[in-house]
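Colleague: below are the sequence and a predicted model for it; my questions follow.
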Amino acid sequence: MKTGTTERTAPADRQAAALTVEDLSVHYGGVCAVRSIGFTVAPGQSVGIIGANGAGKTSTLKALMGLVPRSGGRIRFGDTDLTRVKARDIVRHGIGYVPEGRHVFPGLTVEKNLMLGAYARSWRGPGTRETLEEVYDLFPVLGEMRSRLAGALSGGQQQMLAVGRALMAKPRLMLLDEPSMGLSPKLIEDILAVLVRLREEGLSMLLVEQNAKLTFEATSSCVVMENGEVAMTGTSRELRDDVQVRRIYLGL
């Protein structure tokens, strides 16, 4: 599969909207995890957030989704001020979230897990069933295992399920936190192929990932974080070839 960085125009059902983050800060007690950061994800763009462990990457995603308190800043998605939106309602504004660690429902079937991702839509509507078939087309193994309990799936299959569940809401923007964690090299390549396909279909993405190769191939630009701050920004190609980034921030 091609992994070029050309972004395509988003389809009509993914109406263009930019994510704009301004002066975002997150504190845990007296500890500052994220300090006044800012960046933008343009419509149809794929952006990576990279950096060492503890740089504030996951805290940033959780703050965007309202899962941790924000101590400052503003988040806008299109015309919506997300800083005023409760976490449970953010998905209704067109943002999907794939959390670190998958967090599927092990006692439910694959298909019921996927349908839970469509809770903000009509479960019985024809559009939801069409989206379900689209997910099965993207991840054929999920279609084959639709009646199997999610807890019986392998780690890689659960990761596919977590991505598919987020796609069921038909998001305009996907936030993904460490989708390659704990996966074999073959499964990482499979996840990369899916992310590239979604990018080429015009879905905006914000990706937090320790795997530098996956990040640089799946995104068109990157934000480098260090100690809760934005240390560098640039295109994925520029940062991939930057000696300082490879040595200091990625340990390569």
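Modeller: That came through fine.

Colleague: CA atoms for contacts and neighbours, from now on please.
Modeller: OK.

Colleague: for the helix ranked longest in the chain, which helices and strands make contact with it?
Modeller: Residue-count comparison of every helix in the chain, with assignments taken from DSSP state H, identifies helix 185-200 as the longest. For helix 185-200, the contact count by 3 or more Cα pairs under 8 Å, 6 or more residues apart in numbering; DSSP states H and E identifies helix 212-218 as packing neighbours.

Colleague: now the helix it packs on: buried residues?
Modeller: Of the residues in helix 212-218, those scored as buried under the neighbour-count criterion (16 or more other Cα atoms under 10 Å) are 212, 214-218.

Colleague: out of these, which is nearest to residue 74?
Modeller: When the buried residues of helix 212-218 are compared for distance to residue 74 (Cα to Cα), residue 215 comes out closest, at 25.7 Å.

Colleague: the closest one contacts residue 48, doesn't it?
Modeller: Yes. Between residue 215 and residue 48 there is a contact at 6.1 Å, judged by Cα atoms under 8 Å.

Colleague: which stretches of the chain form strands?
Modeller: Listed from the start of the chain, the chain has strands (DSSP state E) covering 19-28, 31-41, 46-50, 72-77, 80-81, 95-98, 173-177, 204-208, 221-226, 229-235.

Colleague: comparison target below:
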Amino acid sequence: MPDRFTESARQVSVLALQEARRLNHTAIGTEHLLLGLIGEGGAAASVLTSFGMSLPNCRAHVQKINGRGTLPVPGHLPFTPGAKRALAYAVRESLTLHHLHVDTGHLLLGVLAESDGVALDVLAASGVFPTDLRDRAFAALAGIELPPGQRQARLFLSYRRPQDLHLAGRIADRLDDIGRSVVRDVAECDVLLAVVSPDWTPTDLMRAEVERAAERAVPVIPVLVDGAELPLDQLPGPDHVTVRHETFRADVGRLADVVRYAQPGIG
């Protein structure tokens, strides 16, 4: 990297290379730079973690989006065209701000400026808006302390296994498509969505998941599917969302809007 880059910024590149090799990828993309920024642990990492982003979760998103190569890739790994543009944008951001060096904060701005990069897909999967992240990165570079960043709620789907597995999978896929973060562990969620089908009766596992959410003061929102009635004796009410087969995409979109943000400090 050019001499203009700080040692911390250079370390991001080293970590990005390691992340690409970890997944047997053939080139270093903006998604690997994003992982490197989190892993470096400096100013940019503080911005990213303030939105609830973590290295394990972002690694999982990258693997889900790009997959894992079957064999290690020997030799030199080049930067993708998008990653090269992100690095160039980082230099431009530094010059625009009249800074002498390119640090991790400038790299983060460069990654956010690359509209075709996979890093933006990772942000969407994490429930983070690039514009919010950019504002906070600018503030950090300017030495302005802002309140904790608001992020979208992490959602957990509780459902009967195996009866409603397909139904819950459709809901989760649709939420993922529109950039809502669905987690696999109730201990990580900000909102629990209880999927209730027309012939629903709660299983022991669902009861345990709802009880775990209640212990953490996590809101539980029943999702009533295809005319199912709200079981007030089994789940909290009266707040709920209705999803029907005929209007499935729009209904899940409305569900995503209802649970978009969690209160800071939940859980």
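Modeller: It's in. Treat the numbers as computed from the prediction; the structure is a model and nothing was measured.

Colleague: TM between them?
Modeller: In this superposition the chains share a TM-score of 0.25, using TM-score structural alignment, normalised by the length of structure 1; 114 aligned residues with a Cα RMSD of 6.5 Å.

Colleague: before we move on, back to that, distance to residue 232 of structure 1 added to the buried residues of helix 212-218 of structure 1, as TSV?
Modeller: Conversion of those to TSV gives the following (distance: Cα to Cα, whole Å):
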residue	distance to residue 232 of structure 1
212	15
214	19
215	15
216	15
217	18
218	18
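
Colleague: list just the nearest of those residues to residue 243 of structure 1.
Modeller: Comparing the buried residues of helix 212-218 of structure 1 against residue 243 of structure 1 with Cα to Cα picks out residue 212 as the nearest, at 13.4 Å.

Colleague: what about the strands in structure 2?
Modeller: With DSSP E as the criterion, structure 2 has strands at 154-158, 181-182, 191-196, 220-225, 241-243.

Colleague: redo these as TSV? Include distance to residue 14 of structure 2 and mean neighbour count.
Modeller: Below are these laid out as TSV (distance: least, Cα to Cα, whole Å; neighbours: other Cα atoms under 10 Å):
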stretch	distance to residue 14 of structure 2	mean neighbour count
strand 154-158	30	25
strand 181-182	28	22
strand 191-196	37	25
strand 220-225	42	23
strand 241-243	46	21
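
Colleague: need these in TSV (columns: distance to residue 44 of structure 2).
Modeller: What follows is these, written out as TSV (distance: least, Cα to Cα, whole Å):
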stretch	distance to residue 44 of structure 2
strand 154-158	22
strand 181-182	21
strand 191-196	27
strand 220-225	33
strand 241-243	37
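
Colleague: buried sites along stretch 126-141 of structure 1?
Modeller: 128-129, 131-132, 135-136, 138-139.

Colleague: and those residues, which two are the farthest apart?
Modeller: Within these, 128 and 139 form the most distant pair, 16.4 Å apart (Cα to Cα).

Colleague: related to what we said a few turns ago, and the strands of structure 1 as JSON lines, adding mean neighbour count?
Modeller: Converted to JSON lines, these look like this (neighbours: other Cα atoms under 10 Å):
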{"stretch": "strand 19-28", "mean neighbour count": "19"}
{"stretch": "strand 31-41", "mean neighbour count": "18"}
{"stretch": "strand 46-50", "mean neighbour count": "27"}
{"stretch": "strand 72-77", "mean neighbour count": "19"}
{"stretch": "strand 80-81", "mean neighbour count": "13"}
{"stretch": "strand 95-98", "mean neighbour count": "24"}
{"stretch": "strand 173-177", "mean neighbour count": "25"}
{"stretch": "strand 204-208", "mean neighbour count": "27"}
{"stretch": "strand 221-226", "mean neighbour count": "23"}
{"stretch": "strand 229-235", "mean neighbour count": "16"}
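
Colleague: residue 244 of structure 1 is nearest to which of the ones you listed?
Modeller: Among these, strand 229-235 comes nearest to residue 244 of structure 1, with 10.4 Å by Cα to Cα.

Colleague: not counting residues beside it along the chain, what's closest to residue 214 of structure 2?
Modeller: If you skip the residues right next to it in sequence, residue 214 of structure 2 has residue 220 as its closest partner in space, 7.8 Å away by Cα to Cα, 6 or more residues apart in numbering.
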